[in-house]
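Q: quick one, fold the following:
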Amino acid sequence: MPTIDDPTLVFEQERVRLVRLAYRMLGSIGEAEDVVQDAWLRWRRVDHAEVGSAGAFLSRTVTRLCLDVMKSARVRRETYFGTWLPEPVAMAPDEDPGDDLTLTLMLALERLSPLERAAFLLHDVFAVPLADVAVTLRREPPAVRQLAARARKHVQSARPRFPLEREEGTRIAKAFFEASATGDVAALRSMLADAVVVHSDGGGKVHAFPRPIVGIDKVTRMFEGAARKSWIQHAQKLQDLWIDGLPGYVSLEPGGMLQTVALDVQAGLIVGIYFTRNPDKLQRMAMRFGGMPGAPVSH
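A: As a prediction, the model looks like this:
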C-alpha cells in the first residue's frame, strides 16, 4: 500500500471498492460514480497527515455522501413508474462477484432505513469494524449494533438457503432463454416454482409490466401471449451473464432494444424473473454490446 504521501495512488487503489459500496447503497452505477468523484475532490482537499487510515476515511466519506443522495433518491422512487430495479451490473459466469449480495438482497435492502442499510453494508458485507461504523454514522456502538441486527433480520428471508453453483445457474438461464425463444411453454413451466414472480422495470419509457406478475399460471399465460405475438422468438441473446449475483443474460429485442434478464433460482426452480428494460439503466450495457438502450413509448 503506498503511503499517503502519494494520495492519488492511494485513492485509485480504493476506487473499485468505493464504487461497489456506493452502488450497494444507491442501486445506480451512475450515482455511485458521482459520489466517488465527489469523495475524490474532498480527498484532495484534506490534510493527509491527519488521516489515520485512508480506507476508513474514504469509506466514511462515501457512506455519508450516499446517505445525502438517498434522501432525494427515495423521493424519486415514490414517483417511479412501475417496478423499480437496480441498474444491472453484469459479470461473466466465471468472474468473482466479490461478495454474496444478490439483486434479491439489494431489493430487500430497499425496505430498510438508510441508516440500517449503511450499518448492514459496512459491517456485514464490507467487514468494517463496528466502532468505525459508529463513527461513520455518528451513532453510539450499541445503537449501530441494533441497526445492523434489525437489517440482518429483515434481509434474512432474501438469502438463499443453499448457494447456487455458477455452472448450474448458467445452465438454467440457458434453458430458460431457449424455452422462451422457441415458445416452449411446457418446458418453461417445468422450470418455474408455483409462486414464481415476474418483475419488469421499464421506467415508463419502454413497454413493461407496471406490477409484478405472481404465480405459475399467470406467468405461463404471459409467456404464451408473448409467443403468439412473436415477441420473444425474435429476441437474440448476446451473452450469458450473472447480473447482480443472479444467473441471466442480455438480449437484443425486436427493434434493437436491449434487455437484461436475471433469474432467482432456489432448489432448482426459478422463483423470480427480473426484466430490466429502462433505457436509462442500460446505457453502459449498450456501450458494451452495441445495441440501443430502448425506445420511447407512446402513451
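Q: CA atoms for contacts and neighbours, from now on please.
A: Will do.
Q: the helix or strand hosting His199 - contacts with which helices or strands?
A: Element membership for His199 (DSSP states H and E) is strand 192-201. Secondary-structure packing of strand 192-201 (3 or more CA pairs under 8 Å, 6 or more residues apart in numbering; DSSP states H and E): strand 213-214, helix 216-228, strand 269-276.
Q: list the contacts of the first one.
A: Meaning strand 213-214. Contacting residues not belonging to strand 213-214 are listed as 195-199, 219 [CA atoms under 8 Å, 6 or more residues apart in numbering].
Q: for stretch 43-61, same thing?
A: Contacts for stretch 43-61 (CA under 8 Å, 6+ apart): 4-5, 7, 10-11, 14, 18, 39, 132, 136.
Q: quick one: buried ones out of the residues you listed?
A: With burial judged by 16 or more other CA atoms under 10 Å, the buried subset of the contacts of stretch 43-61 is 4, 7, 10-11, 18, 39, 132, 136.
Q: another sequence for comparison is provided below:
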Amino acid sequence: MIEQDWVSERFAEHQDRLHAVAYRMLGSTGEAEDAVQEAWLRVSRADTGQVENPGGWLTTVVARVCLNMLEARRTRREESAGALPPEPAASHESIHPTSKAGPEDEALLADSVGVALMVVLDTLTPAERLAFVLHDVFAVSFGEIGAIINRSPAAARQLASRARRRVQGAAGASDAARSAKREIVDAFLAAARGGDFAALLELLDPDAVVGEIRGGDAVAAFFAGRAQAARLALVDGVPAAVWSHLGRPKAVFTFTVNDDKITRIDIDTDPRRLRDLDIVILTAGAKERR
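A: You can find the predicted model right below:
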C-alpha cells in the first residue's frame, strides 16, 4: 500500500475525533471544519515513516492548527479592542487532574456546562484552552500537550489546572442560573395551563414581549388557559418549553429572564431549526431526549 493511501485511511478512521477536538478547541463548526481541512493538507504532505501512533499524531497536527487559529483570533481582538486585561495570577497550588476526578469526570463536567463552557473557554489563553481541552476532554497526556505548546509537562499541567478552576466556577454559576430559570419557566407553564392570570403577571416583566404582543398584561392574557400540551425541557442545555405532536417537536418556547422576571418569550416553529436543536424533555424524575 502506498504511503498516500495509508494516510488517507488513517485520516478517515480518526476524522470524527479530529472534528470533535477542533470544535472543542475553537467553538465553531465552520472553523473546526477549516482546521481539519488544513490538518489534512499538512499530513498529506508529511513524511509518515516515523509515525507509530496515527491517532495521536493526527490529534497533534489538528491541535497545532487550532492553536495557531486561536492565537490569530486573540491578536485580532487585541488589535480591535486594545490590550486584554491581564491574566489572573497563577495559583501556587498544584492540582493533579486525578486528585479529585479522573478524565472521564472532567469530560462530564465539560459537557454539563454546555454553552457556559464555550463562554469561559473564550476567556482562556490559547495555551490554557488547548491544555484543558486536550487533557480533560480527550485524555491527551501532559507530555504530548507540552510538546505541542513548547512547554514542559509540568507547565502544561499547570495550564490545565488553571483552566479547570475557571471551568468549574462557570459550571457552578451555570447550574445555579439554569436551576433558577427552570423554576421560573415551570411556574409560568403551570400558571398558563391553569389560567392563573395573577400568577402570570407575577412572573412577567411589565414590558414583556411575545412577538407583536407587548406588555405584561397582554402577554398574560395571551397565555392564560393555554400551553396545555407544552412541556418543560432543556433546549441546547437551557430551560425552555416544547410543544410536540406525535412525538415530534413542533414549537419551542425560549425565555429571556432578567431579575427573576420573564422579559421576552420567543416561539420558533421552523422545522429545519428545530431538527438541529438538542431537546431533552423534563419529566417527573426522568429526562426524555428528542
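Q: overlay them and tell me the TM-score.
A: Here the TM-score for the pair of chains, by TM-score structural alignment, normalised by the length of structure 2, is 0.55; 217 aligned residues with a CA RMSD of 5.1 Å.
Q: tell me the angle the strand holding His199 of structure 1 makes with strand 269-276.
A: Relative orientation of strand 192-201 of structure 1 versus strand 269-276 (axes from the mean of the first three to the mean of the last three CA atoms, to 10 degrees): 10 degrees.
Q: list the buried ones in strand 192-201 of structure 1?
A: Buried residues in strand 192-201 of structure 1 (16+ other CA under 10 Å): 192-194, 196-201.
Q: please apply the same query to stretch 118-133 of structure 1.
A: Buried residues in stretch 118-133 of structure 1 (16+ other CA under 10 Å): 118-124, 128, 130, 132-133.
Q: what do you get for stretch 100-115 of structure 1?
A: 101-110, 112, 114-115.
Q: redo the residues you listed as CSV? Include secondary structure and distance to Asp240 of structure 1.
A: As requested, these are exported to CSV (DSSP: H, G, I helix; E, B strand; the rest coil; distance: CA to CA, whole Å):
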residue, secondary structure, distance to Asp240 of structure 1
Leu101, coil, 19
Thr102, coil, 17
Leu103, helix, 17
Thr104, helix, 19
Leu105, helix, 21
Met106, helix, 21
Leu107, helix, 22
Ala108, helix, 25
Leu109, helix, 26
Glu110, coil, 27
Leu112, coil, 31
Pro114, helix, 33
Leu115, helix, 35
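Q: quick check, nearest of those to Glu33 of structure 1?
A: Proximity of the buried residues of stretch 100-115 of structure 1 to Glu33 of structure 1 (CA to CA) peaks at Met106, which lies at 17.9 Å.
Q: so that closest one makes contact with Ser28?
A: No. Counting by CA atoms under 8 Å, Met106 of structure 1 does not reach Ser28; the two are 11.3 Å apart.
Q: sorry, back to before: mind putting the buried residues of strand 192-201 of structure 1 into TSV with distance to Ala73 of structure 1?
A: Output for the buried residues of strand 192-201 of structure 1, formatted as TSV (distance: CA to CA, whole Å):
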residue	distance to Ala73 of structure 1
Leu192	33
Ala193	33
Asp194	34
Val196	29
Val197	25
Val198	24
His199	20
Ser200	20
Asp201	16
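Q: and which of those is nearest to Ala32 of structure 1?
A: Asp201 (19.9 Å).
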